[in-house]
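> 3D model of this:
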Amino acid sequence: MTKRILIVDDEADICQVVQASLEEFGGWQTFLAHSGAEGLTVAQAKRPDAILLDVSMPVMDGFQMFEHLRENPDLQDIPVILLTSKVLARDRKRFADLSIAGVITKPFNPLTIWQQVASLLSW
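The predicted structure follows:
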């Protein structure tokens, strides 16, 4: 069974680079969303095996989307990996307090991000 991953990032170029790596090298099926609200809609419709979630997005940021996922019984068990350029000590503490699968920092290597995802999810 092919793994299915939802990529949520407001930057289209980041989505495309991650999508290419996950599909080409990981062999996974991907879905894209460019906002937190769109991400919730796609997650509900597609029920992905994992979500790569950008932290910094307008309107609904990654933390808010994560809270909505955890409040929804149908989506609360989907593993979430945060994509972020935020690596300050206070951000690390906030990440540690969340039940996330892991954090991938930007900038990332497009040729190896699929390996980071596989490692964090034990795939």
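
> contacts and neighbour counts: CA atoms only from here.
OK.

> can you list contacts of whichever helix in the chain runs longest?
Selection of the longest helix in the chain by residue count, based on DSSP state H, yields helix 12-24. Contact with helix 12-24 is made by 7-9, 28-30, 32, 34, 110-114, as judged by Cα atoms under 8 Å, 6 or more residues apart in numbering.

> To check against the first, give me the structure of this:
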Amino acid sequence: MPNKPATTPDESVAKKSILIVEDDTDIGEFIVHAFQQETPYHAFLAEDAFKALDVIKKSKPGMFLLDYQLPGMDGLELYNLLHTTEGLEDTPVLFMSANFSEKELDRLRLPYIEKPFELDDLLKEVDNILNR
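Below is the predicted model:
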């Protein structure tokens, strides 16, 4: 009888990638590391909206985690561009920021988490969004 290769628990969960757009590199790298260590998701970081747009030319993420306040183009403007990009129209998003327009995000029915947030709350919220 042939030996069956060992499997890891992650193989039973479809891996999804998350593009994190965060201009504070320390926060961004912390979040990426947390996703790599604590979840089955692959996370990668873009420090601004323009780098995020470059990333999606090469890879289509399964979710966007967007800082609301970004230099040059805010997270909402980036969201609008991403969701008019072929193949990304239905890609889920979660906004994060210490200063944003709750009224605007509520009007658009976009999910958000306020900074500072508990890491467990962020991970749970992303998991909930990706498993809807």
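
> And the TM-score between them?
Aligned and superposed, the two chains score 0.86 in TM-score terms (TM-score structural alignment, normalised by the length of structure 1); 119 aligned residues with a Cα RMSD of 1.7 Å.

> Assign the residue nearest the centre of structure 1 to helix, strand or coil.
Among the residues of structure 1, the one closest to the centroid is residue 52, at 1.1 Å (Cα atoms, centre = their mean). When the structure is split into helix, strand and coil by DSSP: H, G, I helix; E, B strand; the rest coil, residue 52 of structure 1 lands in strand.

> before we move on, what about the one 4 residues further on?
The assignment at residue 56 of structure 1 comes out as coil when based on three-state DSSP.

> Structure 2: which residue goes with that one?
Per TM-score structural alignment, the equivalent position to residue 56 of structure 1 in structure 2 is residue 69.

> Now do residue 71 of structure 1 against residue 11 of structure 1, distance only.
In this view, residue 71 of structure 1 and residue 11 of structure 1 are 26 Å apart by Cα to Cα, to the nearest Å.

> Okay, the residue in structure 1 sticking out farthest from the centre and residue 95 of structure 1: tell me how far apart.
What lies farthest from the middle of structure 1 is residue 89; by Cα atoms, centre = their mean that is 20.9 Å. When distance is defined by Cα to Cα, residue 89 of structure 1 is 10 Å away from residue 95 of structure 1.

> mind listing the strands in structure 2 by residue range?
Across structure 2, reading from the start of the chain, the strands by DSSP state E fall at 17-21, 42-46, 63-67, 93-97, 112-114.

> Using a markdown table, lay out those together with distance to residue 57 of structure 2.
Listed next are the strands of structure 2 as a markdown table, based on distance: least, Cα to Cα, whole Å:
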| stretch | distance to residue 57 of structure 2 |
| --- | --- |
| strand 17-21 | 12 |
| strand 42-46 | 13 |
| strand 63-67 | 14 |
| strand 93-97 | 18 |
| strand 112-114 | 25 |
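
> Which one of the ones you listed lies nearest to residue 128 of structure 2?
Among these, strand 93-97 comes nearest to residue 128 of structure 2, with 10.8 Å by Cα to Cα.

> Tell me the residues of structure 1 aligned with that closest one.
Taking TM-score structural alignment as the measure, structure 1 aligns residues 80-84 with strand 93-97 of structure 2.

> compared with structure 2, how much does that stretch deviate?
After superposition onto structure 2, the average distance of stretch 80-84 of structure 1 to its aligned residues comes to 0.7 Å, using mean Cα distance after the TM-score superposition for structure 1.

> Check what contacts that stretch and list those residues.
Applying Cα under 8 Å, 6+ apart, the set of residues contacting stretch 80-84 of structure 1 from outside is 50-56, 62, 66, 100-106, 117, 120.
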